Structure formats: structure tokens, C-alpha cells
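**Q** one predicted model, sequence on top.
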Amino acid sequence: MKKLMTMTRQFRDDENGAAMVEYSILVGIIAGAAILAILAIGGWVSGRFTGLCTNLARVAGTTCNAAAGTGT
């Protein structure tokens, strides 16, 4: 019975599993924030490139395909 009580106390005091869960949640939050930042920056760059392409096409009188990144 004493051995069972000792094992129960050790199991109760063991915090390795809790720390692993906390680190996993933290890694998930960081990964999510990184993905959102990359998507936001990508959208901003795409918008800037499309605006540049539109302005160049208007001023120079050429055609521009912003999606393909080509122009004549």
C-alpha cells in the first residue's frame, strides 16, 4: 500500500507532460502568427506590384499582366 501511495505522489508531482503541452501550444501560436504574417506581407507585395503594373501600363501605353509578371 505504501508503494502505491508513493507512485501516486510521484505521478501527481510529475510536470513533464504539462510542460510539453504548454510548449506545444506555444509553438502552435508562433507558427500561426508566422503564417498570418507571411500571408499579409504576400498580399501587400502583390497589391503593390499590381499597382505598379497598372501605372506603368497607363503611363507607357503598354500592356501588363501583373499575375504573370510580364509586359510588352
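**A** Arrived safely.
**Q** CA atoms for contacts and neighbours, from now on please.
**A** OK.
**Q** give me the distance between residue 58 and residue 52.
**A** 10 Å (Cα to Cα, to the nearest Å).
**Q** quick one: contacts for residue 42?
**A** Contact partners of residue 42, counting by Cα atoms under 8 Å, 6 or more residues apart in numbering, are absent.
**Q** from residue 49, how far out is it?
**A** Following Cα to Cα, the distance that separates residue 42 from residue 49 is 11 Å.
**Q** take the one below as the second:
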Amino acid sequence: MIEIINYLKARYLSEKAQGMVEYALIVALVVGIAVVAFNSGLKNSVTSAFGHASTAIESVSKGN
């Protein structure tokens, strides 16, 4: 009986560690994609879009 409990315990712990490694790899992949996207010019596009939105909000608020 103790052998079965030890087997199940070892199996659960190893699967849990495997899941954590998989999540870490997914997070690393997402961060890598984000870095590449922001370095490839997406940063300028996002900054420009927020700048245009800010200008539009300011012009509307000054008009009232």
C-alpha cells in the first residue's frame, strides 16, 4: 500500500513540475514575441495612435 502511495505522490509531483516548466516556456515565448514586435516598429505605431487620441480628446474638451 505504501508503495502505491509513494508512486502516486512521485507521479503527481513530477507532473506538477512539468506543468510549471511548460507555463514558464509559454511566458518566455510571449515575452520574446512582444520584444520583437515592439522593436520592429509597433512601438511607434502605438505611440502615434495614443498621441492622436490624446490630441482628439484635448480638442474636444477645449471646444466645450
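**A** Noted; the coordinates are in hand. Model, not experiment: these values are computed from the prediction.
**Q** can you give me the TM-score here?
**A** The pair, once superposed, lands on a TM-score of 0.64 when counted by TM-score structural alignment, normalised by the length of the second structure; 45 aligned residues with a Cα RMSD of 1.8 Å.
**Q** tell me which residue is most central in the first structure.
**A** Centroid-nearest residue in the first structure, with Cα atoms, centre = their mean: residue 35, separated by 1.4 Å.
**Q** tell me the secondary structure at the counterpart of that residue in the second structure.
**A** Correspondence of residue 35 of the first structure to the second structure, assessed by TM-score structural alignment: residue 16. Using DSSP: H, G, I helix; E, B strand; the rest coil, the structure places residue 16 of the second structure in helix.
**Q** distance of residue 16 of the second structure relative to residue 10 of the second structure?
**A** As judged by Cα to Cα, residue 16 of the second structure and residue 10 of the second structure stand 10 Å apart.
**Q** next one: the match of residue 35 of the first structure from residue 5 of the second structure, what distance?
**A** Distance, residue 16 of the second structure to residue 5 of the second structure, using Cα to Cα: 16 Å.
**Q** what about residue 28 of the second structure, helix or strand, and which?
**A** In the assignment (DSSP states H and E), residue 28 of the second structure maps to helix 2-37.
**Q** what about that helix, how far off from the first structure?
**A** Helix 2-37 of the second structure, aligned to the first structure and superposed, deviates on average by 0.4 Å (mean Cα distance after the TM-score superposition for the first structure).
**Q** now do whichever helix or strand comes after that helix: distance to the chain's middle.
**A** Downstream of helix 2-37 of the second structure, the next assigned helix or strand under DSSP H and E is helix 43-63. Here helix 43-63 of the second structure is found 26 Å from its chain centre; the criterion is Cα atoms, centre = their mean, to the nearest Å.
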